[in-house]
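Undergrad: I'd like to go over a predicted model; first the sequence, then the structure.
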Amino acid sequence: MSTTSFITENFLLQSEVAQVLFHEYAKDLPIIDYHNHLSPKEIAENLPVKNITNAWLNGDHYKWRGMRANGIEERYITGSETSQKEKFLKWAETVPYTLRNPLFHWTHLELKRYFGIDDILSSKTADAVYEKANAILENKTPAQLLQDMKVEVVCTTDDPTDDLKYHKQISENASISTKVLPTFRADALFFINTDNFLNYLQKLEDSANIKISTFTDFLSAIDQRIEFFNTQGCRLSDFGVGEVLTMVECNEEDVSGVFNNKLKGRGLTQNEVNAYRSFLFVYLGKKYHEYDWIQQYHLGPIRNNNSRLLEQVGLDAGVDSIGDFPMAEFMSKLFNKLNSSDQLAKTITYNLNPSQNEVFATMMGNFQNSDVPGKMQWGSGWWFLDQKDGMEKQLNTLSNMGLLSRFVGMLTDSRSFLSFPRHEYFRRILCNLLAEDVNQGLVPNDIEFLGKMVQDICYNNAVNYFKFKN
């Protein structure tokens, strides 16, 4: 495969208008990454990354799935007995076969932006790429990589029991310019139907320093953790359980009885689990509104499909996929319940099933109001949909069903410190999409007007929506 430069300055920009919009309005904007799975520990420790395999392949489900599809043995993907170099070489062997998969674009954007490498990664170029990248990473810390990409804010994903000590260390380190804020990821609070729930309650007790003997104690512990997260700069909550979600009418007394039955070791019916979860959704939603947080809902994956690989690798093995769960009724009932008492927080929803694009986009429109422009956001293409086709469909559907101009833009949803060119990828796609409309006479050829819209979507809307500079 040719080593001629692939990522040119006009990559994805198919007209002069697109080029002007990107280069003059979008290219140099800072990045706000309001949802990701980066490690605050690695940022706080501020140690050089050193090896591209660590930064690129460890925990990256996209690459793992690509390598498996290419017939690579698991030991070169998640195995502990193979070296970093061996794993990298197997990924390099796979890259040419990812053509037309977003991995091909992301890989070469990242090689270009972080390492100045124009070569197409393959078995032929792998050794040279590995050596050059590692020579740069030998002296690059995660914080420096973020700074290189002009990342102003990252919001990590954190369990309610987390002590957030690394976030505190980061905030006290003047050499780290990126603001690193926690996100209250409440999933574990909902797993009352699992064997591990009582163990989790012990962790919650310890973190909140509250003995949980009753449902009231449980709610007090949650309140304490929300207050603590808020003092550490938290602006967002998140939820991402992948299954059918059912909202039912219930009261605190009934749910207290369900909770007490769990504490006594009794089994719960699905109706009891639904009641408990319904109460908790509303309770947390009201707390998020009270603290002026943004609530996020990532909905639609079916997880852990491959039990054999799950047993071999463990959780997050890269064997999740798109589910086909009904979501409209759940969102309608939850948001309406909170809105009825004027306690509906700013909300972002993300769907994984593209057949539900219009479902999500129109649902968010039901609950917009004058609290803030674009209060109810249908979020960017997520997970399997954060590629060119998925982004374009999301942008087009949002344009048809809502106000694209009020969109808060892209996020990485990544565990890798090398993934931030995805923001550039999104910006190029956005500029090209708007330019196509100009060239077809569908929107005015007013570059200044369109340029401001681009800057709002890529940066300004997020600053205002999340109040990161307050």
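TA: Sure, I can see it.
Undergrad: Could you use CA atoms for every contact and neighbour count after this?
TA: OK.
Undergrad: So which residue is dead centre in this protein?
TA: The residue lying closest to the centre of the chain (CA atoms, centre = their mean) is residue 413, at 2.7 Å.
Undergrad: Test my guess that that residue contacts residue 60.
TA: No - judged on CA atoms under 8 Å, residue 413 makes no contact with residue 60 at a distance of 11.0 Å.
Undergrad: hmm, back to that, just give the closest residue to the residue nearest to the centre of the chain, not the sequence neighbours.
TA: Distances taken as CA to CA, 6 or more residues apart in numbering place residue 36 nearest to residue 413, at 3.9 Å, with adjacent residues excluded.
Undergrad: for residue 10, same thing?
TA: Counting by CA to CA, 6+ apart, the residue nearest residue 10 is residue 19, at 6.5 Å.
Undergrad: Can you give me the distance of residue 204 to residue 186?
TA: With the distance defined as CA to CA, to the nearest Å, residue 204 ends up 12 Å from residue 186.
Undergrad: between these two, what contacts are shared?
TA: Listed as contacting both residue 204 and residue 186 by CA atoms under 8 Å, 6 or more residues apart in numbering are residue 160.
Undergrad: The stretch 51-200 of the chain: strands as residue ranges?
TA: Here the stretch 51-200 of the chain has its strands, by DSSP state E, counting those that start in this stretch, at 151-155, 179-181, 183-185.
Undergrad: How about the stretch 351-470 of the chain?
TA: 376-378.
Undergrad: Provide a list of residues in contact with residue 406.
TA: So residue 406 contacts 373, 374, 456, 457, 461 (CA under 8 Å, 6+ apart).
Undergrad: So which of those residues sit within helices?
TA: Members of those lying in helices (criterion: DSSP state H): residue 461.
Undergrad: Which one of the contacts of residue 406 sits in the busiest neighbourhood?
TA: residue 374 (25 neighbours; other CA atoms under 10 Å).
Undergrad: That residue is in contact with residue 366, isn't it?
TA: No - between residue 374 and residue 366 there is no contact under CA under 8 Å: 11.7 Å.
Undergrad: Can you check which residues contact both of the two?
TA: Between them, residue 374 and residue 366 share no contacting residue, judged by CA under 8 Å, 6+ apart.
Undergrad: coming back round to it: could I get the contacts of residue 406 as TSV with distance to residue 88?
TA: Below are the contacts of residue 406 laid out as TSV (distance: CA to CA, whole Å):
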residue	distance to residue 88
373	46
374	43
456	38
457	36
461	38
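Undergrad: Tell me how many other residues crowd residue 199.
TA: If you count neighbours by other CA under 10 Å, residue 199 ends up with 10.
Undergrad: wait, what's in contact with residue 230?
TA: Counting by CA under 8 Å, 6+ apart, residue 230 makes contact with residue 291.
Undergrad: er, residue 377 I mean
TA: Contacts for residue 377 were tallied using CA under 8 Å, 6+ apart; they are 346, 347, 348, 349, 364, 407, 408.
Undergrad: of those residues, closest to residue 74?
TA: The closest of those to residue 74 turns out to be residue 349 (CA to CA; 34.0 Å).
Undergrad: what's the helix or strand encompassing the closest one in contact with?
TA: Here residue 349, judged by DSSP states H and E, is contained in strand 346-351. Residues outside strand 346-351 that contact it (CA under 8 Å, 6+ apart): 289, 292-300, 357, 360, 375-382.
Undergrad: Pasting the second one now:
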Amino acid sequence: MKAFMDENFLLETATAQDLFHNHAAKMPIIDYHCHLVPQMVAEDHQFRSITELWLGGDHYKWRAMRTNGVAEKYCTGNDTSDWEKFEKWAETVPYTFRNPLYHWTHLELKTAFGIDKLLSPSTAREIFDECNEKLKQSEYSARGLMRRYHVECVCTTDDPVDDLHWHKVTRDSGFEIKMIPAWRPDKAMNIEKPDFSDYVAKLGEVSDMEINSFALMVDALKKRHEFFEANGCKLSDHGIEEFYDEPYTDSQIEIIFEKSMRGQQLSAQEVRQYKHAFLKVCGEMDSDAGWTQQYHYGAIRDNNTQMFNLLGPDTGFDSIGEFNTARAMSHFLNELNEEGKLTRTILYTLNPCANEMIATMLGNFQDGVTPGKIQFGSGWWFNDQLDGMTRQMNALSVLGLLSRFVGMLTDSRSFLSYPRHEYFRRLLCNLLGNDVERGLLPNDHEALARMVEDISYNNARRYFKFY
């Protein structure tokens, strides 16, 4: 019986072990999509406890705790101590067998704190105290943890109205790890939200202009886009439920914008027309600036706030939803492509049933110039686990070029999430190692090593043009 999480964890063959230990493991980390708090990096935040570092803002753990019957006050409450919250998490961990949280939890304890013990109610106090004692040391600060995991660059997720103050502070401090802002204009896209007009007013303030039309909002966004670029931004990100391809005219979009600013109810069709126009403008801006654009699609958000009431019954979901998504995605990307405005693009899906569709879609828009110009993003959110990442890589392998893949990201708010890169790299090496052992790939060590190092790091470094 193989030991749990030993040095060859997830590595089933000698080939996989060689590829990981001698090639993947040594590569730096480019974390090109995360949700770290920039202020924590700028101020080199020292964490008061493992609870703040591990459970603060971690919706994955909160979700598991709630499912295990843990009261909300132990997840997000303010009237419980760090120890009480940690104790409830420790009680939950033994129930996470076969959930990725079980692997992540113990990989993080091992790589950050050197703790091999399994977290459970019987070990909770010992582990809590040991982690907290180590967190008093300077090397366990926010920056210290980034150094520990050999991080070279992180891209945070930032709203166009952000002044990027903490990015500037970090840059001016001489910190050797790059922290680059990433443009996330969802609030300007989500015209159906009740606070849309308030957001537009705020955008006008930071852009030093009054916004009373869609055209003027675009002008304001262009100003902020240029500001982000001046501060090192090289990529955008959009969180969308689906792709939009409803026909529209400029005058229709202006009317829709004016109705929303007056607080009038919009139809589902009007919302979709607006979002189509908005995303197209953003794609054009990204192309002009030479940025990479990312689309995270398929998440139905804000499920406890009666989201569907905002749009009415016609939400665009139907029995052939994936076909409609594929068609809309194709039309949208082609619209930019026909204008010569389709920049480097990464597509992420929350629905693994769409893996083959996306992997196929990539080939429709490669330009024969930029290797892997259109990318299938790594397993995202609930697909960010052993099966999800493996299925994503298998689909990409069959229908595209895995060798040109830009690899893993954390998509996390935690400074302890970098082992997800290790987890991904182990899975990648195991996938290739198994193919070699089964005679499906040649035992060409040089080619395999190059492929692993490229997917782990080199491809991302070349693709994003951060340097």
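TA: Thanks, I have it. Keep in mind that what you see is a predicted model, and the values were worked out from it rather than measured.
Undergrad: Fetch the TM-score of the aligned pair.
TA: Scored against TM-score structural alignment, normalised by the length of the second structure, the superposed chains reach a TM-score of 0.94; 450 aligned residues with a CA RMSD of 1.6 Å.
Undergrad: Now check the second structure for the residue matching the residue nearest to residue 413 of the first structure.
TA: Matched by TM-score structural alignment, residue 36 of the first structure corresponds to residue 34 in the second structure.
Undergrad: Kindly report the same for residue 441 of the first structure.
TA: Under the alignment (TM-score structural alignment), residue 441 of the first structure maps onto residue 439 of the second structure.
Undergrad: Tell me the spacing between its match and residue 453 of the second structure.
TA: From residue 439 of the second structure over to residue 453 of the second structure (counting by CA to CA), the distance is 22 Å.
Undergrad: Which one's more surrounded, those two?
TA: Taking neighbours as other CA under 10 Å, residue 439 of the second structure and residue 453 compare with residue 453 leading, 22 against 10.
Undergrad: Need the counterpart of residue 419 of the first structure in the second structure.
TA: Using TM-score structural alignment, residue 419 of the first structure lines up with residue 417 in the second structure.
Undergrad: That should have said residue 255 of the first structure, apologies.
TA: Alignment note (TM-score structural alignment): residue 255 of the first structure maps to residue 253 of the second structure.
Undergrad: and what of residue 379 of the first structure?
TA: For residue 379 of the first structure, the residue aligned by TM-score structural alignment is residue 377.
Undergrad: Next, count neighbours for the residue nearest to its match when sequence neighbours are not counted.
TA: The shortest distance from residue 377 of the second structure to any non-neighbouring residue, by CA to CA, 6+ apart, is to residue 348 (4.8 Å). Counted with other CA under 10 Å, the neighbours of residue 348 of the second structure add up to 23.
Undergrad: Ok, the one 10 residues further on next?
TA: Using other CA under 10 Å, residue 358 of the second structure is surrounded by 26 other residues.
Undergrad: and it, what is it in contact with?
TA: Contact partners of residue 358 of the second structure, counting by CA under 8 Å, 6+ apart, are 326, 347, 376.
Undergrad: Which residue in the first structure aligns with the first one?
TA: Mapped onto the first structure by TM-score structural alignment, residue 326 of the second structure lines up with residue 328.
Undergrad: Equivalent analysis for the second one, please.
TA: Aligning on TM-score structural alignment places residue 347 of the second structure opposite residue 349 in the first structure.
Undergrad: burial of whatever residue of the second structure lines up with residue 392 of the first structure, as a residue count?
TA: Using TM-score structural alignment, the partner of residue 392 of the first structure in the second structure is residue 390. Residues near residue 390 of the second structure, counting by other CA under 10 Å, number 20.
Undergrad: One more: residue 398 of the second structure?
TA: 12.
Undergrad: Also residue 59 of the first structure?
TA: Using other CA under 10 Å, residue 59 of the first structure is surrounded by 18 other residues.
Undergrad: Relative to residue 196 of the first structure, how far out is it?
TA: According to CA to CA, residue 59 of the first structure stands 24 Å off from residue 196 of the first structure.
Undergrad: isn't residue 156 of the second structure right up against residue 39?
TA: No - judged on CA under 8 Å, residue 156 of the second structure makes no contact with residue 39 at a distance of 11.0 Å.
Undergrad: Confirm that residue 5 of the second structure sits in a helix.
TA: No - assigned with DSSP: H, G, I helix; E, B strand; the rest coil, residue 5 of the second structure falls outside any helix and is coil.
Undergrad: so what's the aligned residue in the first structure for it up against?
TA: Under the alignment (TM-score structural alignment), residue 5 of the second structure pairs with residue 7 of the first structure. Applying CA under 8 Å, 6+ apart, one finds that residue 7 of the first structure lies in contact with 108, 109, 112, 118.
Undergrad: Helices of the stretch 351-467 of the second structure, residue ranges please.
TA: For the stretch 351-467 of the second structure, the helices defined by DSSP state H, counting those that start in this stretch cover 355-364, 386-399, 419-437, 445-453, 459-464.
Undergrad: Out of those helices, flag the one nearest residue 303 of the second structure.
TA: Closest approach to residue 303 of the second structure among the helices of the stretch 351-467 of the second structure (CA to CA): helix 386-399, 23.0 Å.
Undergrad: residue contacts, the closest residue to the match of residue 392 of the first structure other than its chain neighbours?
TA: What sits nearest to residue 390 of the second structure in space, not counting adjacent residues and going by CA to CA, 6+ apart, is residue 427, at 7.1 Å. Each residue near residue 427 of the second structure by CA under 8 Å, 6+ apart is listed here: 10, 11, 386, 390.
Undergrad: With residue 154 of the first structure instead?
TA: Taking CA under 8 Å, 6+ apart, we find residue 154 of the first structure in contact with 32, 33, 34, 35, 36, 178, 179, 180, 181.
Undergrad: Over to residue 380 of the second structure?
TA: Listed by CA under 8 Å, 6+ apart, the contact set of residue 380 of the second structure reads 348, 349, 350, 411.
Undergrad: of the residues you listed, closest to residue 227 of the second structure?
TA: Nearest member of the contacts of residue 380 of the second structure to residue 227 of the second structure, counting by CA to CA, is residue 411, at 23.9 Å.
Undergrad: if we can go back for a sec, between the contacts of residue 427 of the second structure, which has the most around it?
TA: Greatest neighbour count in the contacts of residue 427 of the second structure, by other CA under 10 Å, goes to residue 11: 23 neighbours.
Undergrad: and it, what does it touch?
TA: Contacts for residue 11 of the second structure (CA under 8 Å, 6+ apart) come out as 17, 426, 427, 429, 430.
Undergrad: What of residue 182 of the second structure?
TA: Neighbouring residues of residue 182 of the second structure by CA under 8 Å, 6+ apart: 33, 155, 156, 157, 158, 233, 234, 235, 236, 237.
Undergrad: go on, residue 288 of the first structure?
TA: Contacts of residue 288 of the first structure (CA under 8 Å, 6+ apart): 237, 294, 295, 345.
Undergrad: Helix or strand: which one has the equivalent of it over in the second structure?
TA: When the second structure is aligned by TM-score structural alignment, residue 288 of the first structure is paired with residue 286. Assigned by DSSP H and E, residue 286 of the second structure belongs to helix 268-289.
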